[in-house]
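generate coordinates for the sequence data below:
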Amino acid sequence: MSKWTEKLPEAARDFIGDRRVDEVECIIGDIAGVARGKAMPAAKFATQKSYFLPNSIFLQTITGEWADNPFDAFTEPDMILEPDFTTATAAPWTADVTLQVIHDAKDQNGVLVPYAPRNVLRRIVDLYAEQGWKAVVAPEMEFFLTARNIDPNMPVMPPMGRSGRRAAGKQAYSMSAVDEYGKVIDDIYDFAEAQGLEIDGILQEGGAGQIELNLAHGDPVRLADDVFFFKRLIREAALRHDCFATFMAKPIAGEPGSAMHIHTSVVDSKTGKNIFSGPKGMETEAFLHFIGGLQNHLGAGIALLAPYVNSYRRYVPDFAAPINLEWGRDNRTTGLRVPISTPGGRRVENRLPGMDCNPYLGIAATLACGYLGLMEKRNPRPEFIGSAYIDSDEIPVNMGDALDLLDEDAALKAVLGDGFCKVYDSVKRNEYKEFLQVISPWEREHLLLNV
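Sure, this is the predicted structure:
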């Protein structure tokens, strides 16, 4: 085994075994959370000193267009990529022995690029560390398996199950519904095991072909890395069985949307104790301040939690998605839920992020708003009792409004990093402008001959 492979995590070394590594994929996540990078022979990876990518990858929109550079001319200078060997993991769906390694993006002076999403999350984690705290998160991933959709003009359809019938909706928690596409689930488990990724549980959600995958709690950056890897492996598992996996917030009309609920607690770095619980297990002021921060700043953070025009189709009343910033204990209708737990496990569940958000940025926005609450020490509104499926003017209704709210929240922008916010705004306004130029089937059907 060569020197560089000795730095790999145990799961990656087990995957290699006594085989020779053929290829290494040097990757980073862009603003959308898409894996960008270079693949190279393992022999070259072992000897190469530096890896480069242009910083323009963070200005690329989801359609492949380029947003305006908010800082200077569009000259595309190179960034230096530095491998984080703790992230090295298998790509078990490939024909040869391939590894993926997430890289840190630095400028040519060795400074972390402030608008790289992984670096944004690390910035927030460092702010907690400066206060003697450590954030702990547990994401939930919801996604749809669908029939292959090769014509964007056609509606997305549920997949065909092993029974020969299309997957049915309104079957939440049904084991037989999951069994309909059990071979895809089997491959997800196998790929995850090969990659050393831990799955806490898989269940059938309320939509036709909709699955929820839960991850065990842990370090925010590591869990964001895991979601980043899981999205790719789930897509690969689906393709093996002639279907698609999609993480769109609302891929099928009339079905619920897909969320990425984020459970968060904060522990004292020295004692390891949850600062949300006091000596007798009671809720602390810090717990209430964290919720207050979410209530006061998450409206502006929606721009990161709901990053596309489709994201706002999920925020509709009575469709299993909260459209409010209320909080409640064991209340799934509130945007901020406090689940049943022991005092040591006391946490807040942010139910607003869509599964289409970049995991680094969804977790970063959640932690940033909570951090501001801890620093500002503002209490939340009283707990909401009863059904909170109500209209709320705190939640923006479209991408443009969301970006305006983010631009107005100086405190949140300062925590996320002003440079990042400028890049994000440029990319997302470009995407929104492109969308507004598209004429939809609804417009053609109802307006063409009637107005």
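
make it CA atoms for all contacts and neighbour counts henceforth
Fine.

cross-check the contact I'm expecting between residue 406 and residue 413.
Yes - in this structure, residue 406 is within contact of residue 413 by CA atoms under 8 Å, at 7.3 Å.

more crowded one of those two?
Per other CA atoms under 10 Å, whichever of residue 406 and residue 413 has more neighbours is residue 406, with 22 against 19.

could you list every helix and strand in contact with the host helix or strand of the more buried one?
Assigned by DSSP states H and E, residue 406 belongs to helix 399-408. Secondary-structure packing of helix 399-408 (3 or more CA pairs under 8 Å, 6 or more residues apart in numbering; DSSP states H and E): helix 285-305, helix 410-416, helix 418-436.

just the ones you listed: most buried one?
helix 285-305 (a mean of 26; mean count of other CA atoms under 10 Å).

what's the angle between that one and helix 418-436?
Orientation check (axes from the mean of the first three to the mean of the last three CA atoms, to 10 degrees): helix 285-305 against helix 418-436 gives 40 degrees.

which parts of the helix or strand following helix 285-305 are buried?
Per DSSP H and E, helix 285-305 leads on to strand 327-329 as the next helix or strand towards the C-terminus. By neighbour count on 16 or more other CA atoms under 10 Å, the buried set for strand 327-329 is 327, 328.

helices or strands next to strand 327-329 in the packing?
Under the contact criterion of 3+ CA pairs under 8 Å, 6+ apart, strand 327-329 touches strand 336-338.

please name the nearest non-neighbouring residue to residue 168.
Spatial nearest neighbour of residue 168, chain neighbours left out: residue 208 (4.6 Å); criterion: CA to CA, 6 or more residues apart in numbering.

mind telling me what element that neighbour is part of?
Residue 208 belongs to no helix or strand when elements are defined using DSSP H and E.

this one as well, want them side by side:
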Amino acid sequence: MSDWTSQLPEAARDYIAGRKPDEVECIVPDLAGVARGKAMPASKFAKQPRFYLPNSIFLQTITGDWADNPGDAFTEPDMVLTPDFSTASAAPWTADVTLQVIHDVFDQAGRPIPTAPRNVLKRVIDLYRAEGWMPVIAPEMEFYLVARNIDPAQPIMPPMGRSGRRAMGKQAYSMSAVDEYGPVIDDIYDFAEAQGFEIDGILQEGGAGQVEINLQHGDPVRLADEIFYFKRLIREAALRHDCFGTFMAKPIEGEPGSAMHIHHSVTDLKTGQNIFSGPKGEETPAFMHFIAGLQTYLPAVIAILAPYVNSYRRYVPDFAAPINLEWGRDNRTTGIRVPISEPEARRVENRLAGMDCNPYLGIAASLACGYLGLKEGKMPRTECLGDAYMNDDELPLNLGDALDLLADCGPIREVLGPEFCGVYEAVKRLEYKEFLQVISPWEREHLLLNV
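Next up is the predicted model:
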């Protein structure tokens, strides 16, 4: 094996299994969580220790337009890409032996690019480490399998199951519902195994064709990498079976939206103990401070947790998505839930993030709120013991209002990085402006002849 292949994780070495790699994809997650980069023959990759991309990849909107850089002239200097071999992973859907490698991005002086989502998450984790803490997260990923949709003017439909009938909604936790698209699930398992990912569980959610995958708890950067990879492998598995995998927050009218619930705990770097639990298993002040941080700062990061106009279609009453900042023990109607657990696994679940968010940024934003709570030492509101769905809305209900809250929150901007926040806001305001220029079918149907 050559020097670079000896640095690969075990799963990637097993995938190669003595074969000669054909191609390497050098990738960087952009603001949307899209893989940007370049593919090259493995022989060239072996001889080239670093690669280059323009920093403008972080100024591109989801539609392909370009936002103005609020902090600099638009000169598009090259960034230096350095492979993180711990992320090397198979691309098992390809015809040849292909590996994907996530790259870290630096400027030409060797400083981390502050607008790179992976660097934003690392920045937040470094703040925890400076206090002697290490955050631990466990994500839940919800997504839809849908029928192929090649005409954006047509509504999205549930997929056809093996029974010959379309997938049905309101079948949460049904094993037979999962079996309807079993071949797709089988490929998801196979691809995940080839990439070295451990799935904690797969289940049918409440929507028609809606699936949830849970991942084991662990290091935030590693799990963000896995979600980034999972989105691609799920799409590829679906395409093999004539359907699409989608991570839109609300792809089908009348069906629930898709969330990325994030479970958080924090360990002491010296002892490895969960700081949310005391010596006798009791809840600690740090546990309450973390919850208070989420209650205080989540509104300012909704623009990151719900990054598109479609995201806010998930925040509607009676569709299993909390629209509040209440917290409660084992209460799924609250935006901040404390699951049942043993003291060593005591954790806080953020139920507000959508599956359409960039995993690096969504996890970073959620951890930023908890970090500020730990630093400020505030206490949360009284626990909600009833149905929090009945409470007043506490979140911004459109992208424009959410961006205003992000722009006005100094503590969050300082934790995530002022330069990142400026670029993120510029990109999202341009996307919002582009959306507002589109006339929808609803407007044509109800306003054309009636107003």
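
returning to that earlier point: residues in contact with the helix holding residue 406 of structure 1?
299-303, 306-309, 312, 396, 412-413, 425, 428-429, 432 (CA atoms under 8 Å, 6 or more residues apart in numbering).

quick check: residue 156 of structure 1 touching residue 150?
No - in this structure, residue 156 of structure 1 is not within contact of residue 150 by CA under 8 Å, at 9.6 Å.

between the two, who's got more neighbours?
residue 156 (16 against 8).

which residues does the more buried one contact?
Residue 156 of structure 1 is in contact with 146, 147, 149, 251, 252, counting by CA under 8 Å, 6+ apart.

how does it look with 6 Å?
The contact partners of residue 156 of structure 1, by CA atoms under 6 Å, 6 or more residues apart in numbering, come to residue 252.

distance of it relative to residue 209 of structure 1?
In this view, residue 156 of structure 1 and residue 209 of structure 1 are 11 Å apart by CA to CA, to the nearest Å.

overlap in contacts, these two.
By CA under 6 Å, 6+ apart, residue 156 of structure 1 and residue 209 have no common neighbours.

excluding chain neighbours, what is closest to the spatially most central residue of structure 1?
Against the mean C-alpha coordinate of structure 1, by CA atoms, centre = their mean, the closest residue is residue 359 at 2.2 Å. Excluding the flanking residues, the one nearest residue 359 of structure 1 by CA to CA, 6+ apart is residue 224, at 5.2 Å.

residue 360 is in contact with that neighbour, correct?
Yes - Residue 224 of structure 1 is in contact with residue 360 according to CA atoms under 6 Å; the separation is 5.3 Å.

more crowded one of the two?
Using other CA under 10 Å as the criterion, residue 224 of structure 1 and residue 360 rank with residue 360 on top: 28 against 24.

so that one is in which element?
Using DSSP H and E, the element containing residue 360 of structure 1 is helix 359-376.

and the strands in structure 1?
23-29, 35-41, 51-54, 78-83, 89-90, 98-106, 133-147, 201-204, 210-214, 243-246, 262-268, 327-329, 336-338, 348-350 (DSSP state E).

how much space is there between the closest residue to residue 32 of structure 1 other than its chain neighbours and residue 304 of structure 1?
Spatial nearest neighbour of residue 32 of structure 1, chain neighbours left out: residue 358 (5.6 Å); criterion: CA to CA, 6+ apart. Distance, residue 358 of structure 1 to residue 304 of structure 1, by CA to CA: 8 Å.

try residue 81 of structure 1
Taking CA to CA, one finds residue 81 of structure 1 at 25 Å from residue 304 of structure 1.

do the same with residue 36 of structure 1
20 Å.

equivalent analysis for residue 108 of structure 1, please.
Distance check for residue 108 of structure 1 against residue 304 of structure 1: by CA to CA, it reads 28 Å.

repeat that for residue 1 of structure 1.
For residue 1 of structure 1, the distance to residue 304 of structure 1 - CA to CA - is 42 Å.

what do you get for residue 202 of structure 1?
As judged by CA to CA, residue 202 of structure 1 and residue 304 of structure 1 stand 26 Å apart.

picking that back up, which residues of structure 2 does the helix holding residue 406 of structure 1 align to?
When structure 2 is aligned by TM-score structural alignment, the counterpart of helix 399-408 of structure 1 is residues 399-408.

mean deviation of the matching stretch from structure 1?
Compared with structure 1 after fitting, stretch 399-408 of structure 2 has a mean deviation of 0.5 Å; criterion: mean CA distance after the TM-score superposition for structure 1.

and for residue 197 of structure 1, the neighbour number?
By other CA under 10 Å, the residues close to residue 197 of structure 1 number 19.

residue 173 of structure 2 too?
Per other CA under 10 Å, the neighbour tally for residue 173 of structure 2 reads 15.

so who does the residue nearest to it when sequence neighbours are not counted touch?
Nearest residue to residue 173 of structure 2, sequence neighbours excluded (CA to CA, 6+ apart): residue 204, at 4.8 Å. Each residue near residue 204 of structure 2 by CA under 6 Å, 6+ apart is listed here: 172, 173, 174, 178, 211.

quick check on the residues you listed: which are buried?
172, 178, 211.

separation between residue 399 of structure 1 and residue 425 of structure 1?
To residue 425 of structure 1, residue 399 of structure 1 is 10 Å away according to CA to CA.

the residue nearest to residue 32 of structure 1 against residue 35, yeah?
No - look at residue 358 of structure 1 against residue 35 with CA under 6 Å: they stay out of range, at 10.9 Å.

so the two - more neighbours on which side?
Ranked by neighbour count (other CA under 10 Å), residue 358 of structure 1 and residue 35 place residue 358 first, with 26 against 17.

what is the equivalent residue in structure 1 for residue 89 of structure 2?
Matched to structure 1 by TM-score structural alignment, residue 89 of structure 2 sits across from residue 89.

who are the contact partners of that match?
Here residue 89 of structure 1 is in contact with 12, 99, 100, 195 (CA under 6 Å, 6+ apart).
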